[in-house]
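Participant: Structural data only, the sequence is not supplied:
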């Protein structure tokens, strides 16, 4: 794409200077490995820790492999669609306010309410709903609805396909009625009912209330759409399978005899299942015989024809998202290294409450990004102020707050994660085994087996991206004398794997977002292809999306985001690393997300970071080519991640394997904000989504224009800054993340 090429252009002399600076930092790290440089001995926790608890990845990539221009790709044969006029099917609200509860009770006592109850009664063969005064048990509420159907569409047997559609409609009717009855039971709970429940029962009621119903109208709209799809597929002679969902979004698989991705076997190359969007356009006068030979083009033709039918709210290819590690310093503008200074153990002059002190994790000494902002000893100009928040508020998190990380999964055997009390059951949402890289499709194991796409690429390696992201939020056990600290020490992390080999399907990401919020179930099948539902028993308060797609926000992704934000969930998105406008990136450019750009250790926007009016906040993302805090280490973000070619930062001795590494990217910035929001939610558990975001906004550190500036030659169309004609402003949020600015609540905080 010309637009992407223009945005990613960088001058050759600037590239060379930037790479040379990276080599200098890499050489410094080699000196440490050879014992020529030893970390400041005042870092006492580092010295006392066992080498296995403090070893770091020693490879600093001075010259990264340069990818081609980022261009959108999609999964061949996979299409996402939603029929028009799907009725709202949001979660039932069980309000805390007594007046709202009484208002609902009055409604159900009215003639209109009674009529609604009668209309929702199940068939005579089904159990009758309990009377209004009868207690509602958790067993009734927690009973899952029937799995949503998958329907085969076969042009060679069109009549049989139409019969299957009709049968699916009949089967779903009884379960929709049953689901309606359960939700009506919840609506009839009085305030006394709620008060009489144990706390865990009230949590269960609210969790069940968030779940999307099996609504008959929603299912019927999807079933009706199958006829249109069958006609379209018949035109090109390709079969298909359609998966229905509770909220109306449908995933259509065409070709391979209409097989669902979980039925694929083998590990073919990416070209067999991924295609460049611009290389698979439908011709003006498509020949069915020719199109059948090219499934990528057939996908584009089916998308075009379904859109033209006028029967759908949206139809789009199943785009492929990538993680947001910054791996292309050739695209980075040149900066001048800052002055070096002696490191410290991170103590500050600010009086701290005795309840919380600096974490004893040995690598805390190197986590500049959590430190207080400033130039005094123990502070960092680009620090995010977590240190002061923990101490002044007496809050390090709460085990009642849940952050879901939709990413590449989690290295479940990581020593700082395997024993962490913060990890909750997650899910592997990667549907295609060729992308799953673990031999199967969706299942209950969110472990990250690696995501290496093309092993022939220079510098290619498994990213273990989700482990690094989750570690910054709080997946690792903080204050345990090993490894790193997280932003929220006491938080519940739900890992949801949606990115695998070569990236992640949009359809998988949409499902992952809804599942993480507790709106829809995941589905697993046994060896007999019998499907069962798996709900997230720890619905998220916050969802972290450190992922990106070069392109405007897909309609289905916006649909998924809207559905969870309506349920009160905060969605945090990385801005992207293409050094371009966030409006041209997703999910950064989607509505209803907290978009985060990346800053360096100086508090300036990182040269790789996307920017634009959609950005709300600037947070530490790091810059591996700088050492502005003078600790002899690259200014990346230090977090959990298994690595090889490591070293002991105290002795300088080489270590074969380790579990901590520096990385850079807006992927690293977003989890800082997710951790901050988790702390704010722990500080005020009853606050709404909007109130929590407002508190974050109010605490942002004001920034100056030069903190969000770059060379005009590298940002075509940007406005020059007055007094600095060579520098152009880039919108990068309302301010810098600084948790030290959050006022202390007079009533005290929660958490530990």
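Facilitator: Perfect, I can see it now. These figures come from a predicted structure and were not determined experimentally.
Participant: CA only for contacts and neighbour counts going forward, please
Facilitator: Fine.
Participant: Name the single longest helix found in this protein.
Facilitator: In the chain, with assignment by DSSP state H, the single longest helix is helix 158-187.
Participant: So which bits of it are buried?
Facilitator: 158, 161-162, 164-165, 168-169, 172-187 (16 or more other Cα atoms under 10 Å).
Participant: So which elements touch it?
Facilitator: Judged by 3 or more Cα pairs under 8 Å, 6 or more residues apart in numbering; DSSP states H and E, the packing partners of helix 158-187 are helix 138-142, strand 150-153, helix 199-210, helix 216-236.
Participant: How about residues contacting the second one?
Facilitator: Spelled out, it's strand 150-153. Applying Cα atoms under 8 Å, 6 or more residues apart in numbering, the contact partners of strand 150-153 are 161, 164-165, 168, 226, 230, 239-244, 258.
Participant: can I get the helices and strands packed on helix 158-187 in a markdown table with mean neighbour count and distance to residue 352?
Facilitator: Output for these, formatted as a markdown table (neighbours: other Cα atoms under 10 Å; distance: least, Cα to Cα, whole Å):
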| stretch | mean neighbour count | distance to residue 352 |
| --- | --- | --- |
| helix 138-142 | 13 | 44 |
| strand 150-153 | 24 | 58 |
| helix 199-210 | 18 | 33 |
| helix 216-236 | 20 | 55 |
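Participant: structure B:
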């Protein structure tokens, strides 16, 4: 008999272990997997008999944490549905994005407008802005700021606050009034241009090393100012001309609309009374709107025989026809529908028996679970759920390691660096649960913005404002397992929004980082037009607008932008335009590759240019079955697989992070818990934030490094993947290449495996250490 152990307890323990064995066997019949299950059974008995299988401190951390600090959601799933290549994308009815031709990129215009040497730029910045910053003791008194530039004309002397996107009413029945509105909007933009700060050359004068010797206040002002887009007269004139073309096109169909103008030339037109002013929808009116304002993109376009009456009676068709006519005008660089993006969680399966209770991760409720294996390392966060985060572990086998781990712990230890609050990562997503217990007091969260313009999608009763809180995004309450995803909270938690090493919940990849939440997805997804503006606001290129029409800039321009979103289309031109605009100013954009099991060339933003496209890997370091792939995929990072349990702990190999959930359980006792704040999820959405966090650590390690140098360091540290590690059944992945010797398996290019352990330590003479 085992000491202090009853026969009943022994039976329960063996039963729990054998249940885990059966689950594992059902998922994978390989001999090595069964052997892993047998080891789990032995370990369970070892734990009960007093033979410790975890470090005492780690066990104490998990066991002594409150249930709310350790309860989790997420179970092993045998039947996982993923997006089909036959599924169609959707677009917002009556919303069109366009950009007039030949508008000079703002970055080029600024370079041509200001040809200065580095010291001239720094001197001007000090004179203009040092009086608004804290001046170090003993510093010389700042020079008086120069007078503001004169207004472009006498009629603009009484300038009102500039608007981010002046609205122009286009009414074919009142063409003169519409033209007056066009003229007024043009003046608004000119007025805003007159009040813009002097443009600053980007590629030369604001290179990081040229600012090293400047005073800290000057460096900070230069960093913020460097991202702001200059409104050029060229862009203003071309938007004015384009408005007239749009008015003529609407007249053809007897429809009215509204156009919003922007600094960089991108325009959004809303057709008809519903699309013209989404702020007219009060919470009471939008409560039952559901998907009535979205349409499936059938690809049919606008038939040649379509008459005006038919177009007027079908808003979705009107959108197609006006897009077609505007393209045919030859006036625009691009015209496209306002596509709807979705988060990149892999879809949950349909319930097999609605009357059953949720699984508890392979454990029997009421029994004692096998405590997770801890990592023995110099730097280990004291967050109680840390040992369940295989994704951050060092690569390898044995205690505290995972074949698919990204080596974060090795980086924290060897580099003596867990991040820096000077590094900013913007998360363009569903927003952030500000009341989350691991986030509400986190020093890592900076002010963000809500860029969701349509209250029908916003789910918060209003349009754009300074509140990026996530109120939920459930689209169709009647759908199976319908629930709010709180997707942005899970993504941001992986990067570092959650307070790490605080004895609560989970740890993030970068313990010290500044997260800027930018809400662009709401109910039923997010509009392309909102995402474009969210990217630019995150990068500090354009301001938001408060209720009084005043500009609100992002005072923490992003070094890195994470886009865990997706659209089953080729990269839209307007999205590529927004990405190019921020990357031209030194922002690194990280994008989820997508979850449709196709090449990223058919997906956005993973298939866009100038992004780091990230595929999802499992705990073995192999590409996940749902992940997109392709030659432009740079990195494979932990994305999780809820159908596997390769570490044999009875829990799914998903990525554990922050988000409010229901149907949870206590990982110590296995008992059910109604609500919790941590959950396993899977998807390329989970993979991308690992790369964003890795880049944030590299930036903290070498603050003066350029984006190109940071990306080169990241890529150089990747572990190459063997063909079979990125392979899949040829029947599931059409168009892929069979692997020699394995005719049923096809290669899927997926990049190298993220491994921060490969990043060499900086020498003391490199100048980049903390």
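Facilitator: All right, it came through fine. Quick caveat: nothing in here was measured; it's all calculated off a predicted structure.
Participant: Quick check: TM-score for this pair?
Facilitator: With the length set by TM-score structural alignment, normalised by the length of the first structure, the two chains reach a TM-score of 0.84; 677 aligned residues with a Cα RMSD of 3.5 Å.
Participant: Which pair of the contacts of strand 150-153 of the first structure spans the longest distance?
Facilitator: The span of those, defined through Cα to Cα, is set by 168 and 239 at 18.3 Å.
Participant: how far away is the residue most central in space within the first structure from residue 430 of the first structure?
Facilitator: With distances taken as Cα atoms, centre = their mean, the residue of the first structure nearest its centroid is residue 545 (2.3 Å). As judged by Cα to Cα, to the nearest Å, residue 545 of the first structure and residue 430 of the first structure stand 15 Å apart.
Participant: Centre of the chain to stretch 120-127 of the second structure, how far?
Facilitator: Stretch 120-127 of the second structure sits 35 Å away from the centroid of its parent chain (Cα atoms, centre = their mean, to the nearest Å).
Participant: can you give me the helices for the stretch 551-700 of the first structure?
Facilitator: Counting by DSSP state H, counting those that start in this stretch, the stretch 551-700 of the first structure has these helices, from start to end: 555-565, 666-683, 689-698.
Participant: what packs against the first one?
Facilitator: Going back to what we said before, that points to helix 555-565 of the first structure. If you count contacts as 3+ Cα pairs under 8 Å, 6+ apart, helix 555-565 of the first structure packs onto strand 312-323, helix 506-516.
Participant: Please tell me which residues of the second structure that helix aligns onto.
Facilitator: Using TM-score structural alignment, helix 555-565 of the first structure lines up with residues 573-583 of the second structure.
Participant: In three-state terms, label the alignment partner in the second structure of residue 47 of the first structure for me.
Facilitator: Counting by TM-score structural alignment, residue 47 of the first structure lines up with residue 63 in the second structure. Of the three states, residue 63 of the second structure takes helix under DSSP: H, G, I helix; E, B strand; the rest coil.
Participant: Surely residue 63 of the second structure and residue 668 touch.
Facilitator: Yes. With contact defined as Cα atoms under 8 Å, residue 63 of the second structure reaches residue 668; the gap is 6.8 Å.
Participant: Just want to check the distance between residue 317 of the first structure and residue 576 of the first structure.
Facilitator: As judged by Cα to Cα, residue 317 of the first structure and residue 576 of the first structure stand 21 Å apart.
Participant: Of those two, which one has the most company?
Facilitator: Neighbour tally, residue 317 of the first structure and residue 576, criterion other Cα atoms under 10 Å: the higher count belongs to residue 576, 36 against 26.
Participant: contacting residues around that one?
Facilitator: Contact analysis of residue 576 of the first structure by Cα under 8 Å, 6+ apart lists 324, 547-548, 582, 585, 588, 597, 609-610, 665-667.
Participant: The same query, at a cut-off of 7 Å, please.
Facilitator: 324, 548, 585, 609-610, 666 (Cα atoms under 7 Å, 6 or more residues apart in numbering).
Participant: Let me know the helix or strand that the counterpart of residue 303 of the first structure in the second structure is in.
Facilitator: Aligned by TM-score structural alignment, residue 303 of the first structure pairs with residue 323 of the second structure. Using DSSP states H and E, residue 323 of the second structure sits within helix 315-328.
Participant: okay, the angle between that helix and strand 332-343?
Facilitator: On the basis of axes from the mean of the first three to the mean of the last three Cα atoms, to 10 degrees, helix 315-328 of the second structure is oriented at 140 degrees to strand 332-343.
Participant: Mind reading off the mean deviation between helix 315-328 of the second structure and the first structure?
Facilitator: Comparison of helix 315-328 of the second structure with the first structure after fitting gives an average deviation of 0.3 Å (mean Cα distance after the TM-score superposition for the first structure).
Participant: what comes into contact with that helix?
Facilitator: Outside helix 315-328 of the second structure, the residues touching it (Cα under 7 Å, 6+ apart) are 93-94, 249, 295, 301-302, 311-312, 335-336.
Participant: Let me see the ranges of the helices in the stretch 251-400 of the first structure.
Facilitator: Using DSSP H, counting those that start in this stretch, helices in the stretch 251-400 of the first structure cover 288-292, 295-308, 386-393.
Participant: hey, which of the ones you listed is tucked in deepest?
Facilitator: With neighbours taken as mean count of other Cα atoms under 10 Å, the helices of the stretch 251-400 of the first structure reach their highest mean count in helix 386-393, at a mean of 25.
Participant: Over which residues of the second structure does it lie when aligned?
Facilitator: Counting by TM-score structural alignment, helix 386-393 of the first structure corresponds to 408-415 in the second structure.
Participant: Need the contact partners of the matching stretch.
Facilitator: Residues outside stretch 408-415 of the second structure that contact it (Cα under 7 Å, 6+ apart): 378-379, 392-394, 418, 509, 756-757, 761.
Participant: what residues are up against the aligned partner of residue 697 of the second structure in the first structure?
Facilitator: In the first structure, the residue equivalent to residue 697 of the second structure is residue 679, according to TM-score structural alignment. Residue 679 of the first structure sits next to 396-397, 488 when contact means Cα under 7 Å, 6+ apart.
Participant: Please apply the same query to residue 646 of the first structure.
Facilitator: With contacts defined as Cα under 7 Å, 6+ apart, residue 646 of the first structure is in contact with 55-58, 654-658.
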